[in-house]
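> my questions are about this predicted structure, shown below with the sequence.
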Amino acid sequence: MTQLKAPRPGGLRRFAIDLSPLAVPAYRRMWLGNGIAMFGIQLTAVAVPVEMYALTGSSLWVGLIGIAAFLPLLVFGLWGGALADAHDRRKVLLATAAVLWVATFGLVVQAVLGVGSPLLLLALVAVQSVAFAVSSPTRNAILPRLVPAELVPAASTLNFTTHTAASVFGPLVAGLIFAWWGTDLGLPIAYAADAALYTVAVWATVRLPAMPPEPDPDAGRAAPGSPRRAGLASIVDGLRYLATTPVLLLSFVIDLIAMVLAMPRALFPEIAESRFGGGAAVGWLYSAIAAGAMLGGLTSGWIGRLRRQGLVLVVAVVGWGLAVAAAGLAGQLWLMVLLLAVAGAADLVSAVLRQSLLLVYAPDRMRGRLMGVNTVVIAGGPRLGDLRAGAVAAGFGGGVAWVSGGLISAALAVLLAVAFPVLLRYRAAARSGDDRG
């Protein structure tokens, strides 16, 4: 792996996104492949709830999409992390790509045939979630094998920024697709585009070198916690390590609070229809959070130089909750989009700090399993948030579900940080002395 050092920028360049990791060819290919594939995935991320709401007319059914995705994440996210620590990570990624393709083509077929089954839609989402749950921790765990440790925050920021850029333009394009062709033709177009664009991510994965578990520096002896196979004992080892590492554990808990209580995504189809007359409004709402995160990423050069990372993480999570609550009170589309974008920028900061902390703090032999937990948290949390939002909206209305979640999440984040100040005290220099492989 090429050892690169990021230059120290001056002036406005101190705030520009750090592109240094793109000098590493293997990382550059993965960044490009994942970014293009993510654009297609975002088309499906909008198409599925739009189809579900068209079939049922209920935000509760839209919220159930979150449960259909979360349950596989809970099981296979942890197991996928163990797989990433026990097997060649390149092979794991290729195997999960095949499963994801099958599920996406299933979405295409059911849309073309007009099956109109909410249960089939939930089942296909669940299969996609299985593949994602295994591939995501594996894909994240390889990052310190592709770039040197000092570039991990910059590479994480690039990944998040690309993801959020796709999350901006994907929903906007999806909104245009539905505005031009309606749901009957728009749904199969969106699903088919997703399947086609995913081929670029597969190409990037094929070009990766083999990535078996790193050998123990003590020749002939397994390192403590190194899994021989991806079994229950391996998963328990990873959870035990997390439970005895308060900084990492609190970073996961505070993110769960933010996503479960404040994520308003399941309310977008209802709010777009009731406040703004439907049409392309749903695309704007689905892209707003990601737009803010993308802009935050493009001005993120300062994040890699932070030392009080724990304090900034807490502030970012509180800012997310308050911005979401304010957005729920907005009566104009432009204002709601703007406030959701502010929330997205705060979420970008918290996500980069949390993942950078995890990748640098944890030893390589644990990274896959901890990234499995990370996948359950970052992907499962919003899906539980979908269920919470849909259930509260069914009983009290979409506005109450939206605003109350943001306020409660901000309050709980402050209480957690005060009750357990180890996260507030965490500094970037205070890293584990454990080996990173």
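Good, I have the coordinates. Numbers count the residues shown, from 1 in each chain.

> from here on, contacts and neighbour counts on C-alpha atoms
Fine.

> is it true that residue 67 touches residue 387?
Yes: counting by C-alpha atoms under 8 Å, residue 67 touches residue 387, with 6.7 Å between them.

> residue contacts, residue 407?
Applying C-alpha atoms under 8 Å, 6 or more residues apart in numbering, we find residue 407 in contact with 262, 321, 322, 325.

> what helix or strand is the last one located in?
It stands for residue 325. helix 309-328 (DSSP states H and E).

> buried ones in stretch 97-111?
Going by neighbour count (16 or more other C-alpha atoms under 10 Å), the buried part of stretch 97-111 is 97, 99, 100, 101, 103, 104, 105, 106, 107, 108, 110, 111.

> next up, a structure to set beside the first:
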Amino acid sequence: MTGVKEARPRAARRWAIDLRPLRVPAFRRLWLGNTLAMFGFQFTTVAVPVEMYELTRDSFWVGMLGVAAFVPLLVFGLWGGAVADARDRRRVLLGGSALLWCSVLALLGQALLGVGSPGLLLALVAVHSVAFAVSSPARVAILPRLLPADLVPAATTLNYTTFTAASVFGPLAAGLIFAAAGTGTGLPIAYAADALLFTGLVVATLRLPAMPPEPAADGEASRGGIAGIIDGFRYLAATRILLLSFVIDLIAMILAMPRALFPEIAEDRFGGGASVGWLYSAIAIGAMLGGLTSGWIGRMRRQGLALVVAVLGWSAAIAVAGLAHQLWLMVTLLAVAGAADLVSAVLRQSILLVHAPDRMRGRLQGVNTVVVAGGPRLGDLRAGTTAAAFGGAGVAWVGGGLAAGVLTVVLVVAFPVLLRYRSVTTAHHD
């Protein structure tokens, strides 16, 4: 029986999330600051589309928030990645975080003053997106400077799981605020909570050590600006596995992300109130549960095939969720989609870590920022526009999921290199 008792904790360690990176003080402070900031960020993520729908009563305008966020992400995400490779990453992160903080305070100000301008809301979302795009590549690229190389994958998974946990509890808390206080009072409360919690990340960033750029392989410093961005794209174009992994994620997010439809669906099918918080939390619930049991992902060799299956699972679950008229069923199906998305995200990041040298890490993270954060925002535009054009959120929701699945199959059949991809190394845990 002793062997059985020892085997159970060993099996649990194989599945449980790895917390060893938290033993490093600098990472622990940054992780805590990020956790607080990510939780607060979810209040704004819910509040902005709720405010826009309250002002316009039109999902098209909610979808326009995706345009306002994506254009800055496309430009400044790539530029921010090049800057993170060419400048002190601590200073880049601090500057972007300061601008992000100011944009949340501006959202709070317009809510308190009752400005009620859709145009101003779009402009503030654009500024918020600029700040996120500049700071995000630096925030991810500093991990190998804070941790031993063998702890970087564990830290990445820990960050993913923490983000998904914040994405669960943040929208739920926001939904409770709106249910208890109403939209008029709930909006400034949500923005104020985000601004207050974001101070944790600012303090953690101030305590980081200086992180000047490392020299490139040829002994020269990495180039910033347009030249650095071009270098990054040349490297990406020559690395087909990375390129295809980004493309199929864009397909999944642009065609099958129903987020812009949540306010309308919550009101029409479920009577509004706290239901909007459940819808915004549902995908993250599945991703959080997937992250807490993610140890098995690192042992997979057929990572390319698993990535394709995860994207198809996301698309199918989203399509079926759009047919549900019971809140519990829609939340459950969205959670299944979230678990599939977690697997996709971890596999994509793992593949990137295997291929990317340090001198390219910031730029590739810049591209990853555009894909991960920009894809859903284009999805917001697609969903809102389709709902307005076809006169219904249900058609936009279900049709998007089906289209994403079909296009993914077409792509991987045309370029089967992704299906054949196997991991270079496979982690083994005793």
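Looks like it arrived, so ask away. Keep in mind it's a predicted model, so treat the numbers as computed, not measured.

> turn the buried residues of stretch 97-111 of structure 1 into JSON lines, including distance to residue 173 of structure 1 and secondary structure.
Listed next are the buried residues of stretch 97-111 of structure 1 as JSON lines, based on distance: C-alpha to C-alpha, whole Å; DSSP: H, G, I helix; E, B strand; the rest coil:
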{"residue": "97", "distance to residue 173 of structure 1": "24", "secondary structure": "helix"}
{"residue": "99", "distance to residue 173 of structure 1": "25", "secondary structure": "helix"}
{"residue": "100", "distance to residue 173 of structure 1": "22", "secondary structure": "helix"}
{"residue": "101", "distance to residue 173 of structure 1": "21", "secondary structure": "helix"}
{"residue": "103", "distance to residue 173 of structure 1": "22", "secondary structure": "helix"}
{"residue": "104", "distance to residue 173 of structure 1": "18", "secondary structure": "helix"}
{"residue": "105", "distance to residue 173 of structure 1": "20", "secondary structure": "helix"}
{"residue": "106", "distance to residue 173 of structure 1": "22", "secondary structure": "helix"}
{"residue": "107", "distance to residue 173 of structure 1": "18", "secondary structure": "helix"}
{"residue": "108", "distance to residue 173 of structure 1": "17", "secondary structure": "helix"}
{"residue": "110", "distance to residue 173 of structure 1": "21", "secondary structure": "helix"}
{"residue": "111", "distance to residue 173 of structure 1": "18", "secondary structure": "helix"}
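
> out of those, which is nearest to residue 152 of structure 1?
residue 97 (24.8 Å; C-alpha to C-alpha).

> hang on, the earlier thing: okay, residue 67 and residue 387 of structure 1: which has more neighbours?
Legend: neighbour count by other C-alpha atoms under 10 Å for residue 67 of structure 1 and residue 387, higher for residue 387 (26 against 21).

> from residue 115 of structure 1, how far out is that one?
24 Å (C-alpha to C-alpha, to the nearest Å).

> do residue 207 of structure 1 as well
38 Å.

> now residue 180 of structure 1
Distance of residue 180 of structure 1 to residue 115 of structure 1, given as C-alpha to C-alpha: 22 Å.

> tell me how far the ends of stretch 391-405 of structure 1 are from each other?
Here the two ends of stretch 391-405 of structure 1 are set 12 Å apart, with distance taken as C-alpha to C-alpha.

> taking the contacts of residue 407 of structure 1, tell me the two that lie furthest apart.
262 and 322 (9.1 Å).

> the lengthiest helix in structure 1 vs structure 2, average distance?
The longest helix of structure 1 (DSSP state H) is helix 152-206. Its matched residues in structure 2 lie on average 0.8 Å from helix 152-206 of structure 1 after superposition (mean C-alpha distance after the TM-score superposition for structure 1).
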